[in-house]
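1. next comes the sequence, and after it the predicted model I'd like to discuss.
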Amino acid sequence: MTQETTRPASQAQIQAVPLRHPGRWVGAGVLGFLAIFLLQGWLANPRMQWEVVGEYVFSPAVLRGLATTLALTVLAMIVGIAGGGVLAILRMSPNPLLAGLSAFYIWIFRGTPLLVQLLFWYFLSAVVPKIGLGVPWGPTFVEFDTNQIITQLTAAVLGLGLHEAAYMAEIVRAGITSVDPGQTEAAQALGLSRFQTLRKVVLPQAMRVIIPPTGNQVVSMLKTTSLVFAIAVPELLTSIQGIYSRNFQQVPLLTVACLWYLVATTVLNAGQHYIERRFSR
C-alpha cells in the first residue's frame, strides 16, 4: 500500500458539498418574472404619458419645489436633532423638575398629530397677535407682529422641527443608555466633569446606536415635508399639485414627484451608509 492509502480516514481531505436549495431558485425565478412583467406593463403603458414626465421632470417650478423640500428637511432636522439632544439630557437629569419638563414636552409633541401642530404654528397670530421682549408681567421693550415673524416657512420649520425633537429625544436617550455605565464611572474617576464625560466618552460610543434610526428619521422627514401643503408652502408635492391642477395630468406629474423623492432618498441613504461606516471604527 502507498502512504496515501494507509492514511487514516480522519486525516483524509474532506470534500464538502454545499447544500442545494432548488426552492430558492424557483422562488427567485417566479419573483423575477413578476417584477419584469409588472415593470414592462408600467413602462409600456401609453396612459403613463412618459413624454409629459420628461417635459416636467426638470421644470423650474418642480426644481424650486424640490429645493424647498430639501431646505425644509435640513432645517427641520437641525432643530430636531439639537432639540432632541437637549431633551434627552434633561430627561436623564437627576433633577426631577427638568426630567419632568422633558417628559411633558415629549408627551405633548408625540401625542398630537403633526398636521395639527403645523396648523397651530401657522395660526399662532390668532392667539398671540404680538410677540415682545421685556419683563414678565412688566414693560415690553421690543414688540413685533406675529405674522411678520411666523411666516409660512417659519411655521413649517417650527412644526416639523419641534415635532421631530420629541422623537429624536428618545433615539438619543436610547443611544446614551446603551453605553456601559462603567465608562461613565471610569471617566468620573479620572476627574472628568459630567459634561466632559458626556462629550468625550459617552456620545462617541452612543453614535453607533443613534445614527441608524436618525438616518431613518431624515428620510422620513424628507417625505413628511409634503404635509406643509396645508399651510401653502410651495414644496415639491405642492408645486406638482399646482401644475396638474392646470393641465390635469395627475399621474405623469405624480410620477415626477416620485422620481425626485427616490433620487433624494437614495442620496440620503448613501450618506447614512458612509457615516455609519465611519463611526463603526
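-> Perfect, I can see it now. Numbering: from 1, shown residues only.
2. CA only for contacts and neighbour counts going forward, please
-> OK.
3. what ranges do the strands span in this structure?
-> Ranges of strands in the chain, per DSSP state E, are 130-134, 140-145.
4. among those, which comes closest to T184?
-> Checking the strands of the chain against T184 by C-alpha to C-alpha gives strand 130-134 as the closest, at 40.6 Å.
5. so that closest one versus strand 140-145, what angle?
-> Interaxial angle, strand 130-134 versus strand 140-145 (axes from the mean of the first three to the mean of the last three C-alpha atoms, to 10 degrees): 160 degrees.
6. report the contact partners of R173.
-> A88, I89, M92 (C-alpha atoms under 8 Å, 6 or more residues apart in numbering).
7. what about it, distance to L90?
-> To L90, R173 is 10 Å away according to C-alpha to C-alpha, to the nearest Å.
8. structure B:
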Amino acid sequence: MSGDYFISILKPMFEGAQTTILLFLIAIVVSIPLGFLLTLAVKSRFRPISWIAQVYIYVMRGTPLLLQLLVITFGLPMIPVIGEYLILDRFVAACLGFILNYAAYFAEIFRGGLLAIDKGQYEAAKVLGFNKWQTTMKIILPQMFRIALPSVANESVTLVKDTALLYAVAVPELLHFAQTAVNRDFTIMPFFVAGVIYLLMTMVLTFVFKWLEKRFKFE
C-alpha cells in the first residue's frame, strides 16, 4: 500500500469522523442533563411522573439502539395522518435517537450515584441548618457527580463506538467511508484505519475523564 493511497482514503474518513464527533458532542451535551432530569422524575413523589419515567427508562434500555434509530428515521413517517409531519433529516433523527437512548442510561447511572450516598449525609446537613436546596446543591450533587463520573466516562466511550450505527440509517460517517473504500478497492485496510481513528477518539476521551476524576477526587 502506497502513501498516496493512505492519503486518498484518510481525507473522506476524517470527514466522516467529523460527523461522528459532532453527533457525540450533541448527544453527550443533551443526554446527560436529560438523564439527570429523568433521575429526578423517577424519585418524584408524584406517582404518575415516577411511573412514566421508569417505563421510559425500561423501554429505552430494554430495546436495541439500532431498532430505535430505525423507528425514528423510517418508522415515524409511516404513522397514519401525522407521519408526514414526522419526517426528519437523517442526522437529526440519529441525534434524537442517541439522545433519547443515552438519557435513559445516564439516568440509571445518576440514580446509582444517589443511592450510594449515605443517608446520614442528609441528616447531618439538616443538623447543620442546611435547607433542602442547599443540601442538594452543596452536599448531595457534588458527591453524586464524583461517584457517577467513572460510569459516565465508560458510557461516553460506548457512545463514541455506537456512532457507527449511523451507517445503518444512511448517515455518512467514519464507518460509511471505510466500507466504501473496502468495496471500491477490495482491501480490508480501510477498516484498520477506521479502527485506529476510533481508538484515537476514545483515547482522547479517556484522558479527559481521567483528568476530571483526578481533579474532583481531591476537591
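-> Arrived safely, thanks for sending. From a predicted model like this one, the values you see are computed outputs, not experimental measurements.
9. now the TM-score, please.
-> Overlay of the two chains. TM-score (TM-score structural alignment, normalised by the length of structure 2): 0.90; 216 aligned residues with a C-alpha RMSD of 2.0 Å.
10. which one of the strands of structure 1 is the most hemmed in?
-> strand 130-134 (a mean of 13; mean count of other C-alpha atoms under 10 Å).
11. helices and strands around it, which ones?
-> Where contact means 3 or more C-alpha pairs under 8 Å, 6 or more residues apart in numbering; DSSP states H and E, strand 130-134 of structure 1 is packed against strand 140-145.
12. same for the strand it packs on, what does it pack against?
-> Other helices and strands packing on strand 140-145 of structure 1, by 3+ C-alpha pairs under 8 Å, 6+ apart, are strand 130-134.
13. residue contacts, the residue with the largest distance to the centre of structure 2?
-> Relative to the mean C-alpha coordinate of structure 2, counting by C-alpha atoms, centre = their mean, the farthest residue is V127 (38.5 Å). When the contact criterion is C-alpha under 8 Å, 6+ apart, V127 of structure 2 has no partners at all.
14. ok, now with 10 Å
-> With contact taken as C-alpha atoms under 10 Å, 6 or more residues apart in numbering, V127 of structure 2 is in contact with Q121.
15. which helix of structure 2 spans the most residues?
-> In structure 2, assigned by DSSP state H, the helix with the most residues is helix 3-42.
16. what's it packed up against?
-> Under the contact definition 3 or more C-alpha pairs under 10 Å, 6 or more residues apart in numbering; DSSP states H and E, helix 3-42 of structure 2 sits against helix 47-62, helix 90-115, helix 141-162, helix 174-185, helix 189-217.
17. deepest-packed of those, please.
-> Each of these was scored by mean neighbour count; the highest is helix 90-115, a mean of 22, by mean count of other C-alpha under 10 Å.
18. so how much does it differ from structure 1 once superposed?
-> Relative to the matching residues in structure 1, helix 90-115 of structure 2 has an average distance of 0.8 Å after the fit, by mean C-alpha distance after the TM-score superposition for structure 1.
19. which stretch of structure 1 lines up against that helix?
-> Mapped onto structure 1 with TM-score structural alignment as the criterion, helix 90-115 of structure 2 occupies residues 152-177.
20. tell me who's in contact with M144 of structure 2.
-> I109, F110, R111, G112, G113, L114, L115, A116, I117, T136.
21. what's the counterpart of it in structure 1?
-> Aligned by TM-score structural alignment, M144 of structure 2 pairs with A206 of structure 1.
22. please tell me how far that match sits from T177 of structure 1.
-> Distance of A206 of structure 1 to T177 of structure 1, given as C-alpha to C-alpha: 8 Å.
23. re earlier: buried set for the longest helix of structure 2?
-> The neighbour-count check on helix 3-42 of structure 2 (16 or more other C-alpha atoms under 10 Å) flags 9-10, 12-14, 16-17, 19-21, 23-25, 27-28, 30-32, 34-42 as buried.
24. of the strands of structure 1, which is nearest L259 of structure 1?
-> strand 140-145 (40.1 Å).
25. residues in contact with the closest one?
-> With C-alpha under 10 Å, 6+ apart, strand 140-145 of structure 1 has contacts from S125, V128, P129, K130, I131, G132, L133, G134, V135.
26. please say which position in structure 2 the first one maps to.
-> Residue correspondence, TM-score structural alignment: S125 of structure 1 in this structure matches P77 in structure 2.
27. and its match, how far from L67 of structure 2?
-> For P77 of structure 2 relative to L67 of structure 2 (C-alpha to C-alpha), the value is 15 Å.
28. now do T20 of structure 2
-> Taking C-alpha to C-alpha, one finds T20 of structure 2 at 19 Å from L67 of structure 2.
29. could you do E108 of structure 2 as well?
-> Plainly put, E108 of structure 2 is 21 Å away from L67 of structure 2 if you go by C-alpha to C-alpha.
30. could you do Q121 of structure 2 as well?
-> 42 Å.
31. same question, P80 of structure 2
-> Using C-alpha to C-alpha, P80 of structure 2 is found at 20 Å from L67 of structure 2.
32. pretty sure T180 of structure 2 is touching Y167, no?
-> No - with contact defined as C-alpha atoms under 10 Å, T180 of structure 2 does not reach Y167; the gap is 11.0 Å.
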